[in-house]
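*Asks:* What follows is a predicted structure for the sequence shown.
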Amino acid sequence: MSGWWNDFSKNLATDLAPLISLLGEAPTKQYLSECLTPTDMVIFAMAPLGILTAVVSVIRVCGTPSLRAFIGRAQEGGGNAEAELCSSTSRDVCELYNNGGIARVFGRPKLLEIVHDAEASNESFYQSAQGAATAGIYPFKDYIRTPRGQQEWEERPAEVMFTIRRRKRSLKSTENGNASSPSTRFAPNPNLSLNVGIKSRSEAWFIIAAVLGFTLQTAVLAWAALARYAFRLIRGGSRDVYAVSMTVVGTVFLCSGMTLCAFLVERSTKERLFERKLDSKPESRMYWIQPGNQVIGDQVFDSFAYTDRENASIKYTTSWKESEPPHVAWVWGAVVSTMVGFVLQFLGLRACHSSVSVAQLGAMLVMSVVRAALRTERLRKEDNIMADHPDFYQGHELDWLALELGNKCKWQVFSSEIYHPEQSSEGGAT
């Protein structure tokens, strides 16, 4: 009787870790949609969870029609995959505030995103030879072109691997006569999730998480070797010959395939990241205004207003869908590497001592908590300035914005002997 129970417990511990790694659809989709850097990809691939979801996701986003038909997605449009798995906005996909969270929906929303420069010069209120009057209010893409915007913000260069492939795309788009070069492009709709919905953490936390994941996964493989060759924890039979080697090879293939899956999903979008300069005092403020009673699809969205006045934004990200698909060989490489790696790891863990599977299960649980904890700080319901009385603000969101900007500005009265608006108008006409 005791022998039967020991066999049952050992088999349960051995089979549980690989089977659990196949699950986790919702966390995997959420992490893929927010995965932007190589550090994110390493964190995603170490002691991975949601293996099947990762494979299906890369096929949905980057796969050929034949591959999509194989997983039952032959009739799915590109917008569905973009809304679930990507960080971008496009003509088909937008982001709106919806009762405490940011929803990615289909349609073309009414959402205003502006930068207000409270220290704007007096000339900016009048039309001149340099252009129309702005009153210190700009879209972000226009503000960073102004002298004050260039003093306050700078574009952060992408990582080396992304710089190379995006530079190639830039050259290709220039050869094809594409007027919208990557250095000037912005997403067609504001990216609420990246700039408002997620409270960004320091990059050091992501590096620590990546190092932790790599250490845990390496420690599991090291324990598999120690248990077999140092402590002689063996099952007996021919399985001891291939147990450790198959576990190591399978884990390497699996982690490499998961990294490639995350890379291809991220490669389907393009981002530009701007950061405030450390030596600059935040003089501008950003506002996001959403009209109430807005119907997109079958959903009704209430009024929404958010500003970074009290906690100035440090980063600004714009993300849009990339039209150039990756080569099909990369997609096949990601799918084959991930699935072959899972099978080899599964067979290897079954041949190893049960403590190795328990260690792999523990590493997966730890990394699942780490991945979730990196982006737990989200937009709260009370951060919406109009959350208390959405019906009261409905239809008057721009009126609220005008009063808000007026209350925060430093107004001065100029004598007609000092400043002549009509002269400025005449100068603009000439």
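*Replies:* Structure received. Residues are numbered from 1 along each chain as shown.

*Asks:* rest of the way, CA atoms for contacts and neighbours
*Replies:* Will do.

*Asks:* What's the end-to-end length of stretch 175-194?
*Replies:* For stretch 175-194, the first-to-last residue distance is 31 Å (CA to CA, to the nearest Å).

*Asks:* Show me where the stretch 51-200 of the chain has its helices.
*Replies:* Assigned by DSSP state H, counting those that start in this stretch, the helices in the stretch 51-200 of the chain fall at 51-62, 65-70, 78-85, 140-143, 147-152, 160-175, 192.

*Asks:* Dump those helices into a markdown table; add mean neighbour count and distance to residue 230 as well.
*Replies:* Listed next are those as a markdown table, based on neighbours: other CA atoms under 10 Å; distance: least, CA to CA, whole Å:
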| stretch | mean neighbour count | distance to residue 230 |
| --- | --- | --- |
| helix 51-62 | 24 | 32 |
| helix 65-70 | 15 | 45 |
| helix 78-85 | 19 | 44 |
| helix 140-143 | 16 | 61 |
| helix 147-152 | 15 | 59 |
| helix 160-175 | 13 | 40 |
| helix 192 | 24 | 53 |
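
*Asks:* try this one side by side with the last:
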Amino acid sequence: QQFLSEAYSIWDCVIFATAPLGIITAIVTAIRISGPLWMCALIGRAREDLSSVELELMSSTSRDVGEIWNGETIVRSAGRLNVVQLILIRSESDDPPPKPKSDGSLDPQDDAEKAASEAPKIDVREFENAPNISLNLHSGSEWAILASAALIGTVLQLGVVVYSGSVTFHSGLRKLIPPYSDHVPHLAKMGFILLASGTVILTLALIVVCNVIETSTSEREWRVDNQLKEVRVMWLQRERYVGDQQFDAAILFAREDKHRVLTSQRSSGMKRRVKRSANIESIRHNIWRHVASNRTEWITLTSTTIAMVGFGLQFQGLRFLNWSCSLVQLAAIFAMTLIRATLRRGL
């Protein structure tokens, strides 16, 4: 769930969909974020408001949800939090500030004001949303690393299918692994067909499911000009009480110099979805609007349904195949879990 909430590229979706861990969690997350009301009712979330969904499942911040340091780690909390983000940029030519020059004035304050007017102007932009601390504490992974991880996941998942086919149809390999058999069992043939088709269906559907979760937030990337060499990001946090929990004052620094700053907020489509779903009673005459009221809900409904079908086919196929196929699939899941944890090691 944490990996999904921090996904903001197609590579993240592919990394999650190959040898996945937490298939049901991903499906439930997509339904809670962008599913129609009747699907939310099926999982017991019909009365859940958007702030609760954002707090638990998204990377975005808003006027209702923010991130704060609790003394041990960064946590997400509801309500307005007194946290300010500061970005310190030092250029390659950091000259000292101009010194006041005497022009014969009797008031030294005039010279100081004149020197201040000659200093470069700093563009300060204020945002209504709370700052995104977790996205900027670490530098993140470059697209080349993400693409490599996605390629490894694809190879591992294909390797499971290839191994299953080999242990099923290759007579020499079939005789080396118990229960040693001279012929291809009928159920094994069916199991391989179910496994291969289910794996393809599940992987493609999970990519769409992950993309539904990823597009629920809108990320913006603020890059620094090449001529600027050092950028430090810090957060100033005032003491705050949220319910019975106390958050002490703190100053947080990013682990290293950065070349970009990420901001994440709820996409405009999320607001339209909630508004239309709330007015579902006014469109009872249209049966299709009962099923899904907009394009995002249709995509969520279709992708989650297909993912469940693919998961069932893959699971049933593994039951019919040799026992070693399940171990190979488990090893692929374990390897991809380590890769995902490595990619998110800075969180």
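*Replies:* Cool, got the structure. Everything quoted here is computed from the prediction, not taken from an experiment.

*Asks:* Which one, of the helices of the stretch 51-200 of the first structure, ends up nearest to residue 122 of the first structure?
*Replies:* Between residue 122 of the first structure and the helices of the stretch 51-200 of the first structure, the shortest gap by CA to CA is with helix 147-152, which sits at 14.1 Å.

*Asks:* Return the distance of the closest one from the chain's centre.
*Replies:* 26 Å (CA atoms, centre = their mean, to the nearest Å).

*Asks:* All the helices of the stretch 101-250 of the second structure, residue numbers only.
*Replies:* Using DSSP H, counting those that start in this stretch, the helices of the stretch 101-250 of the second structure run over residues 108-118, 143-169, 171-176, 186-214.

*Asks:* ranking these by burial, who's on top?
*Replies:* helix 186-214 (a mean of 22; mean count of other CA atoms under 10 Å).

*Asks:* residues in the first structure matched by that one, start to end?
*Replies:* Aligned by TM-score structural alignment, helix 186-214 of the second structure falls on residues 238-266 of the first structure.

*Asks:* what do you get for stretch 10-18 of the second structure?
*Replies:* On the first structure, the counterpart of stretch 10-18 of the second structure by TM-score structural alignment is residues 38-46.

*Asks:* cool, stretch 28-39 of the second structure as well?
*Replies:* With TM-score structural alignment as the criterion, stretch 28-39 of the second structure aligns to 56-67.

*Asks:* what does the matching stretch rub up against?
*Replies:* 29, 68, 71, 73-74, 78, 81-82, 85, 261-262, 264-265, 268, 325-326, 328, 331 (CA atoms under 8 Å, 6 or more residues apart in numbering).

*Asks:* swap in stretch 321-335 of the second structure?
*Replies:* Residues from elsewhere that reach stretch 321-335 of the second structure, judged by CA under 8 Å, 6+ apart: 19-21, 156-157, 160, 163-164, 167-168, 187-188, 191-192, 318.

*Asks:* buried residues in it?
*Replies:* By neighbour count on 16 or more other CA atoms under 10 Å, the buried set for stretch 321-335 of the second structure is 321, 322, 325, 326, 328, 329, 330, 332, 333, 335.

*Asks:* so where do the strands sit in the stretch 1-150 of the first structure?
*Replies:* 93-98, 101-106, 112-117, 137-138 (DSSP state E, counting those that start in this stretch).

*Asks:* Mind checking the ones you listed for the one nearest to residue 312 of the first structure?
*Replies:* So among the strands of the stretch 1-150 of the first structure, strand 112-117 is nearest, using CA to CA, at 11.7 Å.

*Asks:* Mean distance between that closest one and the second structure after superposition?
*Replies:* With mean CA distance after the TM-score superposition for the first structure, strand 112-117 of the first structure departs from the second structure by a mean of 2.7 Å once superposed.

*Asks:* in that strand, what counts as buried?
*Replies:* For strand 112-117 of the first structure, a neighbour-count test (16+ other CA under 10 Å) marks 113, 114, 115, 116, 117 as buried.

*Asks:* do stretch 120-138 of the first structure as well
*Replies:* Across stretch 120-138 of the first structure, burial judged by 16+ other CA under 10 Å covers 120, 124, 125, 126, 127, 128, 135, 136, 137, 138.
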